[in-house]
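> Need coordinates for the following:
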Amino acid sequence: MNRLDIRKVAVLGAGVMGAQIAAHCANADVPVLLFDLPAPEGKPNAVVDKALAGLKKLDPAPLATKDRLQFIDAANYGADLEKLRDCDLIIEAIAEKMEWKLDLYAKVAPHIRADAVFASNTSGLSINALAEGMPAALRGRFCGIHFFNPPRYMHLVELIAARDTDPAMLDALETWTTTRLGKGIVRAKDTPNFVANRVGVFSMLAAMHHTARLGLGFDEVDALTGPRIGRPKSATYRTADVVGLDTLAHVVGTMQATLPDDPWHAHFCAPEWLSALIAKGALGQKTRAGIFRKDGKRILVLDPQAADYRPSGGEVAPDVEEILKLRDPKEKFARLAASPHPQAQFLWAIFRDVFHYCAVHLGDIAHNARDVDFAMRWGFGWAQGPFETWQAAGWREVARMVAEDIQNGRAMADVPLPAWVFSRDGVHEPAGSYSATTNALEARSTLPVYERQLYPERVLGEAPAERGETLWENDGVRLWTRPDQDARIGILSFKSRMHAIGDEVLDGLIEAVARAERDLDGVVLWHEAPFAVGANLKQVSEACRAGQFDRLESTVAKFQQASMTLKHARVPVVAAVQGMALGGGCEFAMHAGHRVMALESYIGLVEAGVGLIPAGGGSKEFALQAHRLARRAAGGDVFPYIQTAFQTIAMATVAKSALEAVQLGFAKASDDVLFNAHELLYAGIRRARAMFEAGWRAPLVERQVVVAGRNGIATCEMMLINMAEGGFISAHDYRVAKAAATALCGGEVDTNARVDEHWILDVERAQFVELLKTEATQQRIAHMMETGKPLRN
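Model prediction:
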């Protein structure tokens, strides 16, 4: 099997995971049948209907756009099993009870086509035991496919083969899941809880053990185990609340029941306080109370000694904070291990015990160390996996320290480190990552789908990324190529922090496009996320303080020139957008000849948040869109389309996906949306090549743009008056929004006047500079730079 053609998916089970897996398949343009039990009364599909209604309320949103819901159809096991014959992939996602799953398999198996794939989204049950519940003829097409919650956003999917799983089918499923759903695949062994949950839950148990041993508070531990050590903001105990305390206890129970010989088995049990919370129905975020709960605006945290809640406010001790700020991981770990402070002892202990656990179990749970590290990065949000962290801290010295603690009874288990640990300087090398099963380095997968990832995520110690061939660069940008892909398609990458757009980027972009027009066949504007966070506010703020408004106007004019350079280049320009494309970044993307966007791209004109309006051509592009749409509408009235753009700009609306960016007008329906961001550059190069070969011609500058003029501005202003009188906006909000309306409507000209693109650029530039001169806008810029949040003044 070389290719898996999945035209329709069935998801069995409309619970939290099942419904969200269905949503993500619908995001990917795959129609879905979502099954559950028939309702005992009323409409037969009431259970699924309720789940579908719930998808619209979840945050973060599982649906890339709300209209994706139309591609999910409700079904039930009582009346609709025959519909399974139309499905190419069936994903079972019911509760984690073996007997329930086997009973369902017996019910649905007669209705599954011989060439369909059947997969279980179990989080830890034996895939081989589940396979026994399938007819022998279907076992070759059965496997585990473990999504992480929430499925749209979590990159990890674990694929688990049973004894009879067809290897070619699994390769094809990995290919489809990687490129169509945008996932990072780890091939897990059929062991309890697989890779990520096995290590992740153990790390939580270790944290709980050492919390109690050292008498720390839950909030104190979360202050220690979040971003300060490269973990998510939810840290340890908030993560437990998010996952669900009952779910966590279930996974721990699975480990207790299925791993009796594990040297750490004594620790595979839920603490008394956890069992007590579950018994009371305090299950975490889903019940609005768990380890943490809200009391009005206050956050309370459980005090297990008092069996009651207290105000949350755990802090990191100054001595420990100083250690955590060290850049050298070797020094950091040595200092943590040597410090007598309980917080430092806690951090060393949780790292030590996870290192110990992973080393002992590497051969049992994973094919190689890279899979463990990626599983923890992608499934639990760790900045580095456990083996990477260990290797960065000095492999041999950390191994010596761990062995010493084991010998002296300070570790959670007395099993020695395996011999292979002491024969190596690390587990990741340019040639591959260590496998305890084969006692050799294993290279990455050679499946063809990975050839689309020119810059895949790498683990520490792996071969460095290919730099390509530099054609030209300045302080702001680099123009380069990948000769192994296409030597005549240039790649233009920003070098600034967060890819902010300042003078050096503008100068570099204009020069790079000129060089591409002379020497190349096309350009891809690409760099790893974020795409661009907008103008360099530091440069803007400094110029404002110095009163250099003529200089600022020249910079805005250059910004507009750069946007028009992208739009009217004599070679195709493709914007490969990933992550945030805000303000000027959004404007650059809008002006490109084509966009190749990752699904998780957050695109918007957010200038209103700092008291400004889009002036890099963004207002002008929306005015052009309104003009073109009006020409196709009865009556040709441009204002209805201006009104929509006005609301988008005035409210600083950001698209929450690339699909929504199309709906909001930041991109076009003809643009490409990829689900795997690592494929953007590959697709961008090929799109630029195709455009060149098809005879790409840049659009001419529009000379006859119909604008809404004074009447349009006045109509927008009527909306603003109502909002101001209702107290919804401040006086400066009013001024900023009126400036946006003025730019969108082409300035103070007659309604339906005809102007050219440059006229609208002049209007938006003038409005932008006038706003810059106001104290309120300068305050907003300063506040954004200091806090990263908008100021409502």
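
> okay, CA-based contacts and neighbour counts for the rest of this
Will do.

> right, and the helix or strand after whatever helix or strand Leu552 lives in?
Using DSSP states H and E, Leu552 sits in helix 549-567. Remark: after helix 549-567, the chain's next helix or strand is strand 573-582, criterion DSSP H and E.

> To compare with the earlier structure, here is another sequence to fold:
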Amino acid sequence: MLNQKTIFHSPDAVHLWHQGDDIAILSFESKANCASPAVLEGIHQTIAEVEKNYQALVIWQPNDKFFCVGADLAAVSQWVKDTNITAISQYLTKFQQTSLLLRYCKIPVIAAVKGYALGGGCELIMHCDQVIVSQTSRIGLVEAAIGLVPSGSGTKEMIVRACKDSNHAVTLLQHFLQISQGLISKDAEQAKSFHYLRHSDLIIAEGVDILAQAKLLAKKLSTNYCPPQKLTIPKMEMTQKEIFIKAYQQKNPQASEYDNFICEQILTIFFPSTKDNKAFFSEEELLTYELNAFMNLVTTPKTIERIQYTLNTGKHLHN
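Next up, the predicted model:
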């Protein structure tokens, strides 16, 4: 690429570079740009570097087909086979920390998205200050289809976005149903209606130089930039939980017993069970519920079957 100057390069993980200016560009080099352990570590190294020496960060992939397909399922599958539960928990915790690192970075972070941003890829872009996205990009939290829940801060973030809506309860139900069905948008416009993208995120036509546009946006946002404030998230009334369950059953009349079990795990994040009467949660508290739900699923035989089927075929198994 013209005028490409490397800042640091970790083969099969990340490449951090610039074009002779103060905007750093991060690209992944993993298979299908998945968020492997090495990629997550590379993002942490990137943030430490760019906060000191650059005005903004753009995450951009030279691969037009995949922005990021999400978590490293091959690694997760191997840890399950090895009964290395600690490694799985550490990986998910690192993923959650990475999302928050992007959210609260001292400089603006822009995701320039072309192609698929699925699962963890969707989670990462949702924690950037701004997303600029090609109109044909497909985005979604697909984890339920492979027997898991979005646990890299994605479920938490969909709850946060619902809480910012004037019709909080209705939007929260919409987000719950999307997550429980593992919905992928058909294009960027639909990703906005699903709230994987915000109204402020920018959709551009095919053929437009998305990196150049992202850099212009990064430059603009870097002027007098202030990171967002820490969030508190209101607790949903437990009386609403039954409404969510009935809505799921109506939407998914062909749901299997295991689909219903996955749904129950998602509900533990939307309706956390606490011993006190607290009215608000921190992001970190909700992330604990995300992690617990993921760990309750990842070693079950049916989730293992779903993950292996997806790795072998690229498709989803309904069991």
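
> counterpart of the strand or helix carrying Asp49 of structure 1 in structure 2, which residues?
Secondary structure from DSSP H and E places Asp49 of structure 1 in helix 46-55. Aligned by TM-score structural alignment, helix 46-55 of structure 1 falls on no residue of structure 2.

> try stretch 607-625 of structure 1
Under TM-score structural alignment, stretch 607-625 of structure 1 corresponds to residues 143-161 of structure 2.

> And the helix holding Asp49 of structure 1, what does it pack against?
Applying 3 or more CA pairs under 8 Å, 6 or more residues apart in numbering; DSSP states H and E, one finds that helix 46-55 of structure 1 contacts helix 16-27, strand 32-36, strand 72-76.

> Of these, which stretch is the most buried?
strand 32-36 (a mean of 26; mean count of other CA atoms under 10 Å).

> Now do the same for Val80 of structure 2: its match in structure 1.
For Val80 of structure 2, the residue aligned by TM-score structural alignment is Cys544.

> if we can go back for a sec, strand 32-36 and the helix holding Asp49 of structure 1, what's the angle between them?
Between helix 46-55 of structure 1 and strand 32-36, the angle comes out at 120 degrees (axes from the mean of the first three to the mean of the last three CA atoms, to 10 degrees).

> tilt between helix 46-55 of structure 1 and strand 72-76?
Using the same axes, to 10 degrees: helix 46-55 of structure 1 against strand 72-76 is 150 degrees.

> Report the secondary structure state of Asn63 of structure 2.
At Asn63 of structure 2 the chain is in coil, as set by DSSP: H, G, I helix; E, B strand; the rest coil.

> what number of residues lie near Asp103 of structure 1?
Other residues within reach of Asp103 of structure 1, judged by other CA atoms under 10 Å, total 11.

> now it: how far from Glu466 of structure 1?
Asp103 of structure 1 sits 51 Å away from Glu466 of structure 1, going by CA to CA, to the nearest Å.

> Then Glu331 of structure 1?
30 Å.

> Name the residue in the two with the higher neighbour count.
The neighbour comparison of Glu331 of structure 1 against Glu466 (other CA under 10 Å) goes to Glu331, with 14 against 9.

> Give the aligned equivalent of Cys105 of structure 2 in structure 1.
Per TM-score structural alignment, Cys105 of structure 2 is aligned with Ala569.

> Near that match, how many other residues are there?
22.

> for the one 3 residues further on, same thing?
Pro572 of structure 1 has 30 neighbouring residues, counting by other CA under 10 Å.

> what's it in contact with, if anything?
521-523, 593-594, 688, 691-692, 696-698 (CA atoms under 8 Å, 6 or more residues apart in numbering).

> wait, Ser185 of structure 2 sits on Phe194?
Yes: Ser185 of structure 2 is within contact range of Phe194, at 7.5 Å (criterion: CA atoms under 8 Å).

> any idea how far the match of Val80 of structure 2 lies from Met785 of structure 1?
14 Å.

> Repeat that for Thr178 of structure 1.
38 Å.

> Mind checking which of these two has more residues around it?
Counted by other CA under 10 Å, Thr178 of structure 1 and Met785 do not tie: Thr178 has more neighbours, with 20 against 15.

> gap between the more buried one and Phe675 of structure 1?
For Thr178 of structure 1 relative to Phe675 of structure 1 (CA to CA), the value is 8 Å.

> Next, the angle from the helix holding Leu552 of structure 1 to strand 573-582.
Using the same axes, to 10 degrees, helix 549-567 of structure 1 lies at 130 degrees relative to strand 573-582.

> quick revisit: go through the helices and strands packed on helix 46-55 of structure 1 and name the closest to Gly618 of structure 1.
Judged by CA to CA, the one of the helices and strands packed on helix 46-55 of structure 1 that comes nearest to Gly618 of structure 1 is helix 16-27, at 27.4 Å.

> gap between the aligned residue in structure 2 for Ala557 of structure 1 and Ser10 of structure 2?
Residue pairing (TM-score structural alignment): Ala557 of structure 1 is matched to Thr93 of structure 2. Distance, Thr93 of structure 2 to Ser10 of structure 2, using CA to CA: 22 Å.

> can you give me the helices for structure 2?
37-53, 73-81, 85-103, 120-126, 154-163, 168-181, 188-193, 210-222, 241-251, 257-270, 283-298, 301-313 (DSSP state H).

> hey, which of those helices is tucked in deepest?
Of all the helices of structure 2, helix 120-126 has the most neighbours on average by mean count of other CA under 10 Å, namely a mean of 27.

> Can you find the partner of Lys302 of structure 2 in structure 1?
Lys302 of structure 2 maps onto Ala776 in structure 1, by TM-score structural alignment.

> Show the contacting residues for Lys567 of structure 1.
573, 591-593, 698-699.
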